[in-house]
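Asks: Next input, structure requested:
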Amino acid sequence: MLISLFGAFESGIIYAIMALGVYLTFRVLDFPDLTVDGSFVTGAAVASIAIISGIPPIIATLMAAVAGFFAGCVTGLLHTKGKINSLLSGILMMIALYSINLRIMGQPTLPLLNETTIFKQLESIWASTGINSFFNSILGSLGMDNTPATWSILIVMIIVTIAIKLLTDYYLKTEVGLALRATGDNQKMIRSFSANTDTLIIVGVGFSNALVAFSGALIAQHGGFADVGMGIGLIIIGLASVIIGEALFGTKTIARTTLAVIGGAIVYRIVVTLALQAEFLETGDMKLITALLVIAALVAPKAIRTRREKKRRLQKRTELSRYKVEEAS
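Replies: Down below sits the predicted model:
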């Protein structure tokens, strides 16, 4: 169980980068972007083929982010310049990327088990420092045996994800970022201030898909393979992470919201992992579990607010009745 939870936390922190990308389009730009299902695989495909070709893993991962940025920009262009509905633009790009990803990979699946990935480099570096043994000895002294030997991946990914979160926070507080947020709230208003909303949407969707592709590249290296179907339904996972995070941790500020999205991605992976431990559930039920989690995250906060409002009204009515009785006496 400990190993499973550790793995869920580890993959959750990587998927959190993808969730941040979904947050930018879904919440900030109010743009239902289904390109995510394709750009995630694009990132995995570009990084995998680059690593197999002998390019250093770090550069390959950055190349994946650039490829995702261009894919997002095309979606933005279809919507702004082609005047195609935002939802349809994402669907068209997602379909086109399926064939493009196959062209990049040359085959449906690319194995990376015998290749030097960024995580294998981290493990070899940290193994020589003895940090993995240090953490495992601490947990071993607490009676936790069979502890994972991939502390380097977890610690480095936490640092990378937090760095991307801080970069996103800073970007959204700049002049361009504020204009981007205003575009999502009211395009007509921001146009009255001579802002080019088309450019803002294109750049915003591009930046979002760059994060998604970056996450896809890391997941491919973490799992040891890139598959053309690994992005199917990913937008639902991203939305689940955003919605769960907002419901659990709140959205008072940008910094708190982006942190909530990261927390939501981790909670989602942990809940799915725990749910799959049940004997009556199978691996194929993961989509059903995701749907139920999203439904719960959407319905529960509204139900709680409704209950609080009813309680507040009842209390106010009681106080008013008491006041009338005192006035009459």
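Asks: going forward, measure contacts between C-alpha atoms and count neighbours the same way
Replies: Fine.
Asks: Now do the buried residues in stretch 126-145.
Replies: 126-127, 132-133, 136 (16 or more other Cα atoms under 10 Å).
Asks: actually stretch 186-199, not the one I typed
Replies: 187, 190, 195, 197-199.
Asks: which among the residues you listed gets closest to His79?
Replies: Asp198 (8.7 Å; Cα to Cα).
Asks: Show the contacting residues for the nearest residue to the closest one once chain neighbours are set aside.
Replies: Distance criterion Cα to Cα, 6 or more residues apart in numbering; nearest residue to Asp198, sequence neighbours excluded, is Thr80 at 5.5 Å. Neighbour list for Thr80: 198, 201-202 [criterion: Cα atoms under 8 Å, 6 or more residues apart in numbering].
Asks: Now do the strands in the stretch 201-329 of the chain.
Replies: 225-227 (DSSP state E, counting those that start in this stretch).
Asks: which residue ranges form the helices in it?
Replies: 234-249, 254-275, 286-328 (DSSP state H, counting those that start in this stretch).
Asks: Please apply the same query to the stretch 51-200 of the chain.
Replies: Going by DSSP H, counting those that start in this stretch, the stretch 51-200 of the chain shows helices at 57-80, 86-105, 118-129, 131-141, 151-173, 175-185, 187-191, 197-223.
Asks: Of all those helices, which one is nearest Ile244?
Replies: Using Cα to Cα, the nearest of the helices of the stretch 51-200 of the chain to Ile244 is helix 151-173, at 17.4 Å.
Asks: counting contacts, what elements does that closest one pack onto?
Replies: helix 2-23, helix 118-129, helix 131-141, helix 175-185, helix 254-275 (3 or more Cα pairs under 8 Å, 6 or more residues apart in numbering; DSSP states H and E).
Asks: Let's compare: structure for the following, please.
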Amino acid sequence: MSVIALLGAAELGLVFSLVALGVFLSFRVLDFPDLTVDGSFPLGAAVAATLIVAEWNPWAATGLAMVAGALAGIVTATLNVRFKILHLLASILTMIALFSVNLRVMGKPNVAIITQDTVLTPFYGLGLSDAVLRPVFVLVVVLVVVALLARFLTSEFGLAMRATGVNARMARAQGVSTDLHIYAGMALSNALVALAGALFAQTNGFADVTSGIGTIVIGLAAVIVGETVVRSRVILWMLVGCVVGSILYRIAIQLALNTDFIGLQASDLNLVTALLVAGALILPRLGNPLRAKGGTAAKGGRVAG
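Replies: The predicted structure follows:
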């Protein structure tokens, strides 16, 4: 694999690490299976691209893309909290609706912004090549997001949100407004996913209504791989694990698709993804068979005695 391909994989991994952080919030912190991300990712790209084409400031366009993603998360939370629709079904309904919303926002299936100014434009004068500038810029954004998110999740409000995900009934007994924290968590989760979509559009030069297909799988894969590689219960390292998992996942995909003797093609991407996620889930469960046998024998001895 060439250096350019490696940098491209790292860049894409960093962009989707924001998706992984959003998925981490919904799945791991709130225990809320959320498929809205398949719609909020292209929503962020659509809003940012449409506003940039309309000659808005790229930073303002990116901020509004995050607001749009947050609203999508609030819609899902409202369906679940207010109308008692099962969380999985509520997120599917929002995801389906967002496909039409994204088409409305763009007015067509895709919008090209390759000739427009983006958030990257002011940094092109630094002397870095495009292949290096893009991943470095996204890395800085991701590091800032990780630092802010770690600070948030260790604050009083963040701890209450984590308690809501662990045991909502106990959290309510302690005076925590679990409904409020679900709303806030879902809004923040999908705002991060929409930010990823906005950056994806600006680094790749286009927004497409189908770009969100499989986003939830990519986010889950990154979270699972990250938890396998970075084993820690400290919230900062758990967030770092999401970022590392996303980068490793993208590099593994790139290596698999560029290895000639395996014979994989771009159309095999979903197969490779399924195998990687399955491997990440299975390997930690295998453990050490010798240790397992020893533990069983020891238990048997104690029972017999």
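Asks: rewinding a little: would you tell me which of the helices and strands packed on helix 151-173 of the first structure gets closest to Ile49 of the first structure?
Replies: helix 118-129 (14.0 Å).
Asks: Now render the helices and strands packed on helix 151-173 of the first structure as CSV, adding distance to Pro148 of the first structure.
Replies: Converted to CSV, those look like this (distance: least, Cα to Cα, whole Å):
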stretch, distance to Pro148 of the first structure
helix 2-23, 6
helix 118-129, 12
helix 131-141, 7
helix 175-185, 40
helix 254-275, 16
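Asks: tell me the contacts of whatever residue of the first structure lines up with Ile216 of the second structure?
Replies: Alignment note: Ile216 of the second structure maps to Ile235 in the first structure; criterion TM-score structural alignment. Taking Cα under 8 Å, 6+ apart as the contact definition, Ile235 of the first structure lies against 22, 34, 36-37.
Asks: From Arg317 of the first structure, how far off is Ile235 of the first structure?
Replies: In this view, Ile235 of the first structure and Arg317 of the first structure are 45 Å apart by Cα to Cα, to the nearest Å.
Asks: same check, this time on Asp285 of the first structure
Replies: In terms of Cα to Cα, Asp285 of the first structure sits 47 Å off from Arg317 of the first structure.
Asks: if we can go back for a sec, which one among the buried residues of stretch 186-199 of the first structure gets closest to Ala296 of the first structure?
Replies: Checking these one by one against Ala296 of the first structure (Cα to Cα), the nearest turns out to be Gln187, at 31.6 Å.
Asks: show me the contacts for the closest one.
Replies: Thr197.
Asks: which position in the second structure aligns with it?
Replies: By TM-score structural alignment, Gln187 of the first structure lines up with Ala168.
Asks: how near is its match to Val29 of the second structure?
Replies: For Ala168 of the second structure, the distance to Val29 of the second structure - Cα to Cα - is 12 Å.
Asks: Also Ala46 of the second structure?
Replies: Relative to Val29 of the second structure, and taking Cα to Cα, Ala46 of the second structure is found at 28 Å.
Asks: Among these two, which residue is more densely surrounded?
Replies: Under the criterion of other Cα atoms under 10 Å, the comparison of Ala46 of the second structure against Val29 puts Ala46 first, with 32 against 20.
Asks: Quick check: which element contains that one?
Replies: Using DSSP states H and E, Ala46 of the second structure falls within helix 37-53.
Asks: distance from that helix to the first structure after superposition?
Replies: With mean Cα distance after the TM-score superposition for the first structure, helix 37-53 of the second structure departs from the first structure by a mean of 0.3 Å once superposed.
Asks: From the chain's centroid, how far away is that helix?
Replies: Offset of helix 37-53 of the second structure from its chain centre (Cα atoms, centre = their mean, to the nearest Å): 15 Å.
Asks: quick check: angle from that helix to helix 3-23?
Replies: 120 degrees (axes from the mean of the first three to the mean of the last three Cα atoms, to 10 degrees).
Asks: Can I get the helices of the stretch 51-200 of the first structure in a markdown table including distance to Leu281 of the first structure?
Replies: Putting these into a markdown table (distance: least, Cα to Cα, whole Å) gives the following:
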| stretch | distance to Leu281 of the first structure |
| --- | --- |
| helix 57-80 | 34 |
| helix 86-105 | 30 |
| helix 118-129 | 31 |
| helix 131-141 | 30 |
| helix 151-173 | 28 |
| helix 175-185 | 40 |
| helix 187-191 | 45 |
| helix 197-223 | 23 |
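Asks: Give me the neighbour count for the counterpart of Ser99 of the first structure in the second structure.
Replies: Under the alignment by TM-score structural alignment, Ser99 of the first structure pairs with Ser100 in the second structure. Applying other Cα under 10 Å, we find 12 residues neighbouring Ser100 of the second structure.
Asks: swap in the one 10 residues further on?
Replies: Burial measure for Asn110 of the second structure: 19 neighbouring residues, criterion other Cα under 10 Å.
Asks: Against Pro289 of the second structure, how distant is the closest residue to it other than its chain neighbours?
Replies: Of all residues not flanking Asn110 of the second structure in the chain, Asp208 sits nearest, at 4.3 Å (Cα to Cα, 6+ apart). Distance of Asp208 of the second structure to Pro289 of the second structure, given as Cα to Cα: 48 Å.
Asks: more neighbours, the two?
Replies: Neighbour totals were compared for Asp208 of the second structure and Pro289, and Asp208 leads with 21 against 9 (other Cα under 10 Å).
Asks: related to what we said a few turns ago, among the contacts of Thr80 of the first structure, which one lies nearest to Gln121 of the first structure?
Replies: Nearest member of these to Gln121 of the first structure, counting by Cα to Cα, is Ile202, at 35.2 Å.
Asks: ok, the residue lying closest to the closest one once chain neighbours are set aside - contacts?
Replies: Nearest residue to Ile202 of the first structure, sequence neighbours excluded (Cα to Cα, 6+ apart): Gly76, at 4.3 Å. Residues near Gly76 of the first structure by Cα under 8 Å, 6+ apart: 89, 198, 201-203, 205-206.
Asks: Now the two most distant members of those.
Replies: Ser89 and Val203 (15.1 Å).
Asks: if you count what's nearby, which of those two comes out ahead?
Replies: Taking neighbours as other Cα under 10 Å, Ser89 of the first structure and Val203 compare with Ser89 leading, 23 against 19.
Asks: Check the spacing between that one and Ser141 of the first structure real quick.
Replies: Taking Cα to Cα, one finds Ser89 of the first structure at 55 Å from Ser141 of the first structure.
Asks: and if you look at Ile237 of the first structure?
Replies: From Ile237 of the first structure to Ser141 of the first structure the distance is 37 Å (Cα to Cα).
Asks: what residue of the first structure matches up with Leu264 of the second structure?
Replies: Match for Leu264 of the second structure (TM-score structural alignment): Leu281.
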